[in-house]
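Visitor: One predicted model, sequence on top.
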Amino acid sequence: MACDKCGKEAVVLQKYSGMHLCAHHEIEDVERKIKKRMRQDRMVVPGDHVAVAMSGGKDSAVTLSILFETFSMRPDIKFTAITIDEGIDGYRNFSIPRVKELCDKLGVPHIVVSFQEEVGCTLDEMLTHERKEASCTYCGVFRRTLLNTTARNIGANKLATGHNLDDDAQTVLLNVMNGDTERLARLRPSRPQEGLIPRIKPLMDVPEREVALYAFLKGLPFHMGECPYARESLRGEIKDMLNDFESRHPGTKYSIMRGFDNMVPCLKEKYPQVPLTKCEICGEPGIKGVCQGCKLKERIKIIGKPPLKD
């Protein structure tokens, strides 16, 4: 197949657009989408210190790479990479070196924060306790808290994550299937909240498949393994379902997000943004009373350090 733009050998068929693209034009198209979104939402402005959440996977590698390439000549804009080490044996220990490799190449400071040191035990240890929730509940709550706390402590005023189009479409469907329309409204916050570092998602208009291809074409170091706990969650099933629909009905993921964005004004009217309060135990921002992180710590009995043993 030939590229529809230049006639060279194509490396991808975008079924949703009908375009065959060569390596050069695929890279150009991905960067166009990302930069358009960053301009549209004013994601990075003069004087920003952007913390970049780095898991070591393709999405975070592309996020840091394109942010650095776009703004590296701006001395008033600073980047710091933050990796949360959940303590997943055979997974995170392979991905962290990829983050370090990319950060060393770009000259970006890299901070690693571990569950073991900050929460009291590793995720693997947490999941040995009797529990009702999926592993992603524990991981997600503690990871979000540590990312926010670390970004705030280093003086960052933005937190960039590698969420792509697939991730956002899955999140919308997940909340619809859970009947949680109020949480849907929170996906597009109206204003900053005290103590909560605003998040930016430069990849939100790029399909996961194209993010992966871009990372390969650019020669970025990243870890290709999947979290061993990923398939425990409903999100994994939704991901498979969405990919099946996208294969049979190209453009489904874009349509979901367009429909969601059209609903946002109505959602915000019904569910206005609630001011956050400080957790009664740890002081981190939360909805009310005790934050979810402290509730989970109590539930799995790991408030003390070192973690309690059976």
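Guide: Yes, it's here. Residues are numbered from 1 along each chain as shown.
Visitor: CA atoms for contacts and neighbours, from now on please.
Guide: Fine.
Visitor: the helices in this protein, which residues?
Guide: 23-40, 58-71, 92-106, 115-118, 123-126, 135-153, 165-177, 181-186, 208-218, 234-248, 252-270, 292-299 (DSSP state H).
Visitor: Adding mean neighbour count as columns, could you present these in TSV?
Guide: Formatted as TSV, the helices of the chain follow (neighbours: other Cα atoms under 10 Å):
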stretch	mean neighbour count
helix 23-40	16
helix 58-71	20
helix 92-106	18
helix 115-118	15
helix 123-126	18
helix 135-153	18
helix 165-177	19
helix 181-186	18
helix 208-218	17
helix 234-248	15
helix 252-270	15
helix 292-299	17
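Visitor: Can you check which of the ones you listed gets nearest to C282?
Guide: Set against C282 and scored by Cα to Cα, the helices of the chain come closest in helix 292-299, at 7.4 Å.
Visitor: What are the contacting residues of the closest one?
Guide: V119, Y138, V141, F142, T145, I281, C282, G286, I303 (Cα atoms under 8 Å, 6 or more residues apart in numbering).
Visitor: residue contacts, the residue nearest to V112 when sequence neighbours are not counted?
Guide: Nearest residue to V112 in three dimensions, chain neighbours excluded: T83, at 4.8 Å (Cα to Cα, 6 or more residues apart in numbering). T83 sits next to A53, M54, S55, I96, H110, I111, V112, V113 when contact means Cα under 8 Å, 6+ apart.
Visitor: okay, pairing it with this:
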Amino acid sequence: MSPTPCMRCHNNKAIVKRPKNHHKVCRDCFLTIFEDEVHHTIVSSRLFHPGERVAIGASGGKDSTVLASVLKTLNERHNYGLDLVLLSVDEGIKGYRDDSLETVKRNATQYEMPLQIVSYDQLYGWTMDQVVETIGKKGNCTYCGVFRRQALDRGAKILDIRHVVTGHNADDVAETVLMNLLRGDLPRLSRSTSIVTGSSASEVKRSKPLKYAYEKEIVLYAHHKKLDYFSTECIYSPEAFRGTARSLIKSLEKVRPSAILDIVRSGEDMARLTPDKGQGACGCDEGEGVGGCGSANGRSSGAELAQMEASLNNQPGSEGLETEITSNEASNGDGSVRLPIRHRRPKEHTPAPLQTLGQCVKCGYMSSQDMCQACTLLENLNKNRADIAI
């Protein structure tokens, strides 16, 4: 059996089957396509401006390592004019973060980028090992998430940088969309689906250049580029609720490869209905151009249901196949069933009060409350520590 040729260059042997759309391509074409899609995401979303200093949130894992490699390549290829710096957070997890930080240090040398490391111990007086020892594994990701976000902001402030990019990929965004739906937290959809977070009132802007890149394709890119990254997962993460959403998405992906991007797109559409009007959808070419999400080839027109209904109506004898549901209590003689309607009093719609951004009374970090989330969590930890001591 002759080898399958690359569907892009038609010359080399296809060795990569893209998880995103099952296209079979050669190594060089896959790397080029991946980089072109990230470039399109950056350009269409206007993530950067020439001369901007940008901190890359580096954990040593595959996502941040690929992000650093791709940004360095694209910065040189397309003359972005960026000053790139690696910013890493040491959560204080022995056997995990201390090892991954060694990878980050090697990356800093390989990519010729400065490296800044900030730690939970220095910022908060607590390591994650101590947090888990105090509160247990259940709920520890809430503490780590809040501490990490603030640590990145503080690290950026030390570097005098106002833009941090993170390695969140399409799988991460899809998981967050599902988590917010399962929790019924629609207002948070806007922030979770936007490719850029932060506002004019925030000190640090964050963006996700890999928002439309599949996790599996990131692994393939790292493999074929022979990148140096740390592959062990956090020892405390299996207890997180995100793991449940991840398992569900992986099951959906087996049945429908485009399910991940479909969920991301659905989240973007729903975010537009929330009060803060979510933004950040990729400006993809709907035709044959390269799209940041790479989904133009498999995207539906959005009119399938209308087309199916028209097709059914045109079939002879289709009238007897349907039962019409109406809103009255009585029954018609034409086969329709009338159902009662529950009447409710119309609610008076009052605009929700807008939060004003101030500063935490304890640490000075920006917050809409008297105390920021990190300081509130730290108070609980210190109280638990005092109770244990007694």
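Guide: Great, that's in hand. Computed from a predicted structure; not experimentally measured.
Visitor: After superposition, what's the TM-score here?
Guide: The TM-score (TM-score structural alignment, normalised by the length of the first structure) is 0.91; 308 aligned residues with a Cα RMSD of 2.5 Å.
Visitor: I'd like to know which of the contacts of T83 of the first structure is nearest to F79 of the first structure.
Guide: The nearest member of the contacts of T83 of the first structure to F79 of the first structure, counting by Cα to Cα, is H110 at 9.4 Å.
Visitor: Now do the same for the closest one: its match in the second structure.
Guide: If you follow H110 of the first structure across to the second structure using TM-score structural alignment, you land on L115.
Visitor: Equivalent analysis for R37 of the first structure, please.
Guide: In the second structure, R37 of the first structure lines up with T41, judged by TM-score structural alignment.
Visitor: Test my guess that that match contacts P209.
Guide: Yes - assessed by Cα atoms under 8 Å, T41 of the second structure is found in contact with P209 at 6.5 Å.
Visitor: and the match of H110 of the first structure, how far is that from H39 of the second structure?
Guide: Per Cα to Cα, to the nearest Å, L115 of the second structure is found 24 Å from H39 of the second structure.
Visitor: same check, this time on E253 of the second structure
Guide: For E253 of the second structure relative to H39 of the second structure (Cα to Cα), the value is 25 Å.
Visitor: before we move on, back to that, out of the contacts of T83 of the first structure, who's nearest L127 of the first structure?
Guide: V113 (19.3 Å).
Visitor: residues touching the nearest residue to V113 of the first structure once chain neighbours are set aside, list them.
Guide: Leaving aside its sequence neighbours, V113 of the first structure sits nearest to I84 (Cα to Cα, 6+ apart; 5.0 Å). Contacts for I84 of the first structure (Cα under 8 Å, 6+ apart) come out as M54, S55, V112, V113, S114, F115, R143, L146, L147.
Visitor: Dump the residues you listed to TSV, plus distance to G162 of the first structure.
Guide: Output for these, formatted as TSV (distance: Cα to Cα, whole Å):
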residue	distance to G162 of the first structure
M54	8
S55	9
V112	17
V113	18
S114	20
F115	20
R143	14
L146	16
L147	13
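Visitor: Quickly check these for the two that are furthest apart.
Guide: M54 and F115 (15.1 Å).
Visitor: what's the span of stretch 188-204 of the second structure, first residue to last?
Guide: 19 Å.
Visitor: Can you pull out the residues in contact with it?
Guide: Stretch 188-204 of the second structure is contacted from outside by 45, 47, 153, 156, 161-164, 173, 176-177, 180, 205-209, 211, 264, 267-268, 270-272, 274, 276-281, 357, 366, using Cα under 8 Å, 6+ apart.
Visitor: If you count neighbours, what's buried in that stretch?
Guide: R188, L189, S190, R191, S192, T193, S194, I195, V196, T197, E203, V204 (16 or more other Cα atoms under 10 Å).
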